[in-house]
Every structure is written in structure tokens, then in C-alpha cells.
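Peer 1: A predicted structure for the sequence below; I have some questions about it.
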Amino acid sequence: MLIYGLKNCDSCRKAMKALPEAQLVDVRGAGVPDAVLTQAYERFGSALLNTRSTTWRGLDDAARAQEPLALIQAHPAVMKRPLIEVDGVLFLGWNKEIEGDVNAML
């Protein structure tokens, strides 16, 4: 199980605490593999972009107009977090419902 996120993200920390067997992939350093990012965008669409983030607010209009996948590759912190991969199935965000769904797969 992989959690794509940031080590200082509160939601990612909560997910890591609840899923101690998971491995955190810091998207600022390692990024998200293209295949995973493409699959996530196909599944979640524009919800993959965190338009409430500090990173998003700091972008100019030209950067915001980029294709979402290119924008996430250029600015990984603009991706909604955590992106959790369990046996090829992706989950986005962290709440009780997602925690239950992830635990049901384990």
C-alpha cells in the first residue's frame, strides 16, 4: 500500500497513523508515477486538483490554465492528498468512509 502525499500534510499524517503498514511517497521529492497519475485523473477528474491549497492560490492564471496532469507534475503540492493505492485501486482524500473502504480491502 502506497500513500502519495506530503510528510507535513495533516491528512496524510492521519492516514499514515491509521494505516501503519503503508509507505508514504513524498510527492515533492519522488513525484507520482505517470501511470498512477493518469489512472487517478481518469477516476477522480478535476477533484484531483486541490484548488484550496496554498500552492494553488500562489499560481498565476497561466499556470492554473495548464492541463491538470502537467500542473500536478510541475507543482506536486497542488494535488489533493492523500492519494492512496491499494492493490491497484485508488482512493483520494482521507475520512472515515475512505478509511473503511481501504481497511475492507486489507
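Peer 2: Noted; the coordinates are in hand.

Peer 1: Please count neighbours and contacts with C-alpha atoms only from this point.
Peer 2: Noted.

Peer 1: residues in contact with stretch 5-13?
Peer 2: Stretch 5-13 is contacted by residues 3, 24-28, 77, 81-83, 93-94 when judged by CA atoms under 8 Å, 6 or more residues apart in numbering.

Peer 1: Quick check: the two most widely separated of those?
Peer 2: Farthest-apart pair in the contacts of stretch 5-13 is Arg28 and Trp94; separation 19.2 Å (CA to CA).

Peer 1: Buried residues in stretch 69-87, which are they?
Peer 2: Of all the residues in stretch 69-87, those buried under the rule 16 or more other CA atoms under 10 Å are 69, 71-73, 75-85.

Peer 1: Now intersect those with the strands, please.
Peer 2: For the buried residues of stretch 69-87, the ones inside strands are 83-85, with DSSP state E as the criterion.

Peer 1: let's bring in a second model and compare:
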Amino acid sequence: MTTMYGIKNCDTIKKARKWLDDAGVDYQFHDYKKDGLPEALVDQWLDELGWEALINKRGTTWRKLADDLKDNMNTTNARQVMLDNPSIIKRPLLDTGAQKVLGFKADEYSSLFAG
């Protein structure tokens, strides 16, 4: 089962969900704010993707972090920041079971779900 992780009111999530719905892809949506964010899941993502890929440095959540925290970001700090502020995680995070894809690009989704 494909799972999309994110925040319901995010514009990029809305676009990605519309794409999946229009393409007839069966998926489940996991909303960080409503469904929570298990520590084990964060640890798995950090191991597979790395904090540099997971942290959205273009969003307001990143900009609101203390400069010393941003300057000294590492896996340990990123883990805690993600657990405290799930909105800092790049969206969407799509887990097909076989692979994980960060962000939404229609052509990437088309390749992923071709056939």
C-alpha cells in the first residue's frame, strides 16, 4: 500500500493527492498533525534519506529556527526538530513500499506508477 505523508492543507500535498486520485492510484494519507509522527518512522527516514533531504530549508518553519540550531544541524538535531515540528519535513513524502519519493513532480509520479 502506498502511503503519502504530509499536512492536509499544504498546497503541494493537494496537488499530489489530486494527481494520485486522477491517476486512480490507491493510497493512504497520513497527516502529521492529525495522525502524529512515530519516532521509529523518523528514524527509518533519516537512515534511508538523510536529514539533508528531509528538512525543508525553504519553509517558514526552518526560518523560525534559532540560527545556532540551523548552523549546527546534524542527524540528531534534525530528528528532534522533525519530531517537534513535523511541518519542517519536505512534502509530500510518498512511500510506495519499494521506494520513497520526496516532493511532487507529475512526471516523476507518472514514471513511478507507469504500468
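Peer 2: Good, I have the coordinates. Every value quoted in this text rests on a predicted model; they were computed, and no experiment measured them.

Peer 1: Can you pull up the most central residue in structure 2?
Peer 2: Among the residues of structure 2, the one closest to the centroid is Leu93, at 3.4 Å (CA atoms, centre = their mean).

Peer 1: which one in structure 1 is aligned with it?
Peer 2: Leu93 of structure 2 maps onto Leu83 in structure 1, with residues paired by TM-score structural alignment.

Peer 1: Specify the helix with the largest residue count in structure 2.
Peer 2: Criterion DSSP state H: the longest helix present in structure 2 is helix 11-23.

Peer 1: can you pull the buried residues of that helix?
Peer 2: Within helix 11-23 of structure 2, the residues that count as buried by 16+ other CA under 10 Å are 12-13, 16-17, 19-20.

Peer 1: Quick one: list the elements packing against the helix or strand just after it.
Peer 2: Going down the chain from helix 11-23 of structure 2, the next helix or strand is strand 27-31, by DSSP states H and E. If contacts are counted by 3 or more CA pairs under 8 Å, 6 or more residues apart in numbering; DSSP states H and E, strand 27-31 of structure 2 sits against strand 2-6.

Peer 1: which ones are touching the closest residue to Gln28 of structure 2 other than its chain neighbours?
Peer 2: Leaving aside its chain neighbours, Gln28 of structure 2 sits nearest to Thr3 (4.8 Å; criterion: CA to CA, 6 or more residues apart in numbering). By CA under 8 Å, 6+ apart, the residues touching Thr3 of structure 2 are 27-30, 94-96.
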